[in-house]
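K.L.:
please find the sequence and the predicted model below.
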Amino acid sequence: MTTETGEQDVIDLLIGQHQQIKALLAEVKSSAGEQRKEAFAELVRLLAVHESAEEQIVHPAARDDAGDDVVDARLREEDDAKTLLNELYEMGLDAPRFETRFAALETAVLTHAEQEEQTEFPALRKGTTAGRLRLMAGAVRVAEAIAPTRPHPQAGTHPLNNLIMGPPVAIFDKVREAVGDWRRSHDA
């Protein structure tokens, strides 16, 4: 947070989300039944919108400050994580390989967050004004509002792909979730 206005900047916002993601990873590992299902659904949603917003807003801005190699490495990590997350989403929590693949996702996500926090974010903070970092936080919130709520690795990691494909895919995801919620409520 900036001390002048109390407004959150983009780096603080993303680090806060990293903490939420870590907590959800732990909850999925330690819970069972409906609680585990809900924690996994929230993890899928948060990772999908978080990565989409980073790809649209943060990584392009960080290229000048952190360099292409750093940003390209983060994009590869995100692409790998999206593929794993999609695999887990498709197989379901009861699949025999879920635990093994979830452990791989956890390692990938935690390593990725650590790399962002140690390399990309400090460079971005150093090379970007406080006012721009606050504006970027608002842009990330907007990008997350229209982002898909589940992984779509076939969309890639390019910001233009996210801008063009993100809103229609997000609508599809939200309709799919609403239909699933409706079915569950009527089956109970």
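P.N.:
Done, it's in.
K.L.:
C-alpha from now on. contacts and neighbour counts both.
P.N.:
Noted.
K.L.:
other SSEs contacting the longest helix that the chain contains?
P.N.:
Identified as the longest helix of the chain according to DSSP state H is helix 159-187. Taking 3 or more Cα pairs under 8 Å, 6 or more residues apart in numbering; DSSP states H and E as contact, there are no helices or strands that helix 159-187 lies on.
K.L.:
use this one as the comparison:
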Amino acid sequence: MGTCLLTHSTRLEEIMSSPESLLRVLRRQHAHIASLVFGVTISSGQERKNAVADLLHYVALHESAEQTFMHPVGLKSVGDLAAVQGRVVEEREIEAVITHLESLDADSMDFMIYFGLLEEALNGHARAEEDLEAHTISEAVPDEQMQSIASGLELVDVWMDPATHSIVGSVAQMPWPRGDRNGVRFGEMHRKSLAAFGAVSRHR
């Protein structure tokens, strides 16, 4: 990979020099996920398929960033491990619901029933991360480490092109074409996102 870890190095430097707090980043990204969920519920046909793809792309990156930069710190640092372990279990449950959703017709009643379960799971997971995990970690680690976690999570937004909701330059060359939002399964996006964030983590 050489010395060029990101094609958006200027944006990365801005993040590292002026980091947001962890809770602020979480709230902003969770709010964006909520807006993407809403976009699915008000659409239909091809528009809904595109909205679902947008949501799953973002969730794959967001959860992968948390699993790389936030959860490991919590598991090593906090006394209340349940505050972190519970979030890991929730993410596995979310991934299972998504896997089932991907097998359904997006305009079917079954899809909307399971999508309602996904929306409920995402909302509960977001609240628990903000109210329990982030608070518990903040009491256990120094501010500098909290800022490092926050800057890691902000890479989610560095790698998303807001004009197309496609993945842009990264250290790991995300595997799905920019124009093909519907052809890549969540599991693959998640695995490749974890690899990309892992590469960044090793070079920090």
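P.N.:
Cool, the structure landed. Everything numeric in this text was worked out from a predicted model, so none of it was measured.
K.L.:
mind checking the TM-score on these two?
P.N.:
Once superposed, chain against chain, the TM-score is 0.70 (TM-score structural alignment, normalised by the length of the first structure); 156 aligned residues with a Cα RMSD of 2.9 Å.
K.L.:
equivalent range in the second structure for stretch 39-51 of the first structure?
P.N.:
Using TM-score structural alignment, stretch 39-51 of the first structure lines up with residues 51-63 of the second structure.
K.L.:
tell me the contacts of the residue most central in space within the second structure?
P.N.:
Nearest to the geometric centre of the second structure sits His62, at 0.8 Å (Cα atoms, centre = their mean). Going by Cα atoms under 8 Å, 6 or more residues apart in numbering, His62 of the second structure touches 29, 153, 156.
K.L.:
which of these are conserved in the first structure?
P.N.:
Among those, the contacts conserved in the first structure (both residues aligned by TM-score structural alignment, their matches' Cα atoms under 8 Å) are Gln29.
K.L.:
where along the second structure do the strands fall?
P.N.:
Using DSSP state E, the strands of the second structure run over 160-161, 166-167.
K.L.:
Met16 of the second structure is nearest to which of those strands?
P.N.:
With Cα to Cα as the measure, strand 160-161 is the member of these nearest Met16 of the second structure (17.7 Å).
K.L.:
how far does the closest one sit from its chain's centre?
P.N.:
Averaging C-alpha positions (Cα atoms, centre = their mean, to the nearest Å) puts strand 160-161 of the second structure 13 Å from its chain's average.
K.L.:
just name the most buried of the strands of the second structure.
P.N.:
strand 166-167 (a mean of 22; mean count of other Cα atoms under 10 Å).
K.L.:
and the contacts of that strand?
P.N.:
Outside strand 166-167 of the second structure, the residues that reach it (Cα under 8 Å, 6+ apart) are 57, 159-161, 174, 178-179, 181.
K.L.:
again, only this time at 6 Å
P.N.:
159-160, 178 (Cα atoms under 6 Å, 6 or more residues apart in numbering).
K.L.:
got it, and stretch 109-128 of the first structure?
P.N.:
62, 65-66.
K.L.:
in the second structure, which residues correspond to that stretch?
P.N.:
With TM-score structural alignment as the criterion, stretch 109-128 of the first structure aligns to 122-141.
K.L.:
which residue in the second structure lines up with Ser185 of the first structure?
P.N.:
With TM-score structural alignment as the criterion, Ser185 of the first structure pairs with nothing.
K.L.:
what's the local residue count around Ser185 of the first structure?
P.N.:
Residues near Ser185 of the first structure, counting by other Cα atoms under 10 Å, number 9.
K.L.:
same thing with Pro72 of the second structure?
P.N.:
The burial count for Pro72 of the second structure: 12, using other Cα under 10 Å.
K.L.:
that one pairs with which position in the first structure?
P.N.:
The equivalent of Pro72 of the second structure in the first structure is Pro60 (alignment by TM-score structural alignment).
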